[in-house]
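>>> sequence unknown, structure follows:
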């Protein structure tokens, strides 16, 4: 079984059959799977996915089970594992709402897709991605057995809540790689005011962003909705993310961000804030985007001063 001394062990037999670490994109990193800090049922589910043994319609037909091959979630394409969890229109909406940067992983094989996830996301983001995969499959089963499909936001919310509960139990830990942002306030940099609006009774969220030059003269502005916001602080974090993306699109290299949310400012600039919640994932994405600027810092201001963006967000 591959042992240089000719000694048989279960470990060597397992590695011989299932494979070990490999640089080949077509071979899954099995050891990495079992070391993931996720709930046990998520890990077993993920093992079934990468092994290709989920009872999707294509696998059932191979086993000579007479079923309709059409996907139950979109009703347009034959179902397989990659389609059900990644490529289906419903699944795409769920991934877009989650905010995880996985849409740029282009492949038709799940193993290659998940290796891309492991290589490009942080530990906390990978944990959330596994949770979304698990609850996407539950949504698919709901369409099969109950003839009903939950809203994409509901599927994301279930994954987020389960990930947060698991983290609170102390079964997962994450140490951020963020640095403290500079508190300097040069007078020659433009100022970007952003704010979020959140309606508790409907769950609707909006944002507004206003960019002024260093003399306070209007330069540009934008506003929009924030799908997938489950709380006021999540809306503020998403507004920060939208502002940063917009600024990058405007080719802004140096900017001061100004928010009237002290909690968000403390989370972004704190050394000890980890990716332990969905808000933490968004904050981590904001830190990553901020590092792409030549100079970018986040400052707290009073709501009265932030009326520029506050008006747009409402």
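Thanks, I have it. Just so it is clear, the model here is predicted, and its values are computed rather than measured. Numbers count the residues shown, from 1 in each chain.

>>> from here on, contacts and neighbour counts on C-alpha atoms
Fine.

>>> Which residue would you name as the spatial centre of this protein?
Centroid-nearest residue in the chain: residue 100, 2.4 Å away (criterion: Cα atoms, centre = their mean).

>>> Apart from its neighbours in sequence, what residue is nearest that one?
Nearest non-adjacent residue to residue 100, counting by Cα to Cα, 6 or more residues apart in numbering: residue 125, 7.1 Å away.

>>> Comparison target, given below:
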């Protein structure tokens, strides 16, 4: 797992030159171990989901740490952890291709993942200022979703609602759902 996840440090080993600092916290080198349980931002996301990992041992290898984590969680919480880490990694990957909004605005990016067999989706929302600093990151699980288009529409709606609820008046919205964005 350590050598396969495309963290910045693993990309550098493969001679793909990128900055190895964690894009989320900037306080350490981005390796799998840091993203899993060393990054304060990742810990804040997990705590927001009600998953406290501060009592878990950090001196064990990554596989043992995840085994310890998953042993103490319900099936639903395990799903939330997987979604949270997927979202955290999505934020890191997206930062490389992200373009800033116009000065005086924030950029609201959204995306959705869809599980057809369970009729569930997860909306991912990231709000950044013109300097690229993360202001808000959110993941929202959705039930009774019947199509990928509905999942994207829900993600867009949740992004706009979150922006409004947080009193962001001047926003630029960006997502990959051209059909949904065109209809808006």
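Happy to help now that I have it. Keep in mind it's a predicted model, so treat the numbers as computed, not measured.

>>> coming back round to it: distance of the residue nearest to residue 100 of structure 1 relative to residue 118 of structure 1?
9 Å (Cα to Cα, to the nearest Å).

>>> Just want to know which of these two has more residues nearby.
Taking other Cα atoms under 10 Å, residue 125 of structure 1 and residue 118 do not tie; residue 125 has more neighbours (25 against 19).

>>> What residue in structure 2 is paired with that one?
Taking TM-score structural alignment as the criterion, the aligned counterpart of residue 125 of structure 1 in structure 2 is residue 77.

>>> before we move on, back to that, superposed on structure 2, what's the mean shift for the host helix or strand of the residue nearest to residue 100 of structure 1?
Element membership of residue 125 of structure 1, judged by DSSP states H and E, is helix 123-145. Its aligned residues in structure 2 lie a mean 1.1 Å from helix 123-145 of structure 1 after superposition (mean Cα distance after the TM-score superposition for structure 1).

>>> For that helix, buried residues please.
Across helix 123-145 of structure 1, burial judged by 16 or more other Cα atoms under 10 Å covers 123-137, 139-143.

>>> on that earlier part again, am I right that the residue nearest to residue 100 of structure 1 is in contact with residue 281?
Yes. Between residue 125 of structure 1 and residue 281 there is a contact at 6.4 Å, judged by Cα atoms under 8 Å.

>>> rewinding a little: next one: the residue nearest to the centre of structure 1 from residue 201 of structure 1, what distance?
In this structure, residue 100 of structure 1 and residue 201 of structure 1 are 26 Å apart, going by Cα to Cα.

>>> what does residue 128 of structure 1 give?
Residue 128 of structure 1 is 26 Å from residue 201 of structure 1, where distance means Cα to Cα.

>>> The residue nearest to residue 100 of structure 1 and residue 284 of structure 1: what is the separation?
Distance from residue 125 of structure 1 to residue 284 of structure 1, by Cα to Cα: 9 Å.

>>> what's the matching residue for residue 16 of structure 2 over in structure 1?
Mapped onto structure 1 by TM-score structural alignment, residue 16 of structure 2 lines up with residue 65.

>>> How many neighbouring residues does its match have?
Counted with other Cα under 10 Å, residue 65 of structure 1 comes out at 11.

>>> about what we covered before: how about the residue nearest to the centre of structure 1, secondary structure?
Following DSSP: H, G, I helix; E, B strand; the rest coil, we place residue 100 of structure 1 in the coil state.

>>> In structure 2, what residue spans correspond to helices?
Secondary structure of structure 2, counting by DSSP state H: helices at 8-13, 32-33, 40-48, 62-71, 75-97, 148-165, 178-183.

>>> okay, those helices in CSV with distance to residue 113 of structure 2 next?
Putting the helices of structure 2 into CSV (distance: least, Cα to Cα, whole Å) gives the following:
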stretch, distance to residue 113 of structure 2
helix 8-13, 24
helix 32-33, 22
helix 40-48, 18
helix 62-71, 22
helix 75-97, 10
helix 148-165, 7
helix 178-183, 15
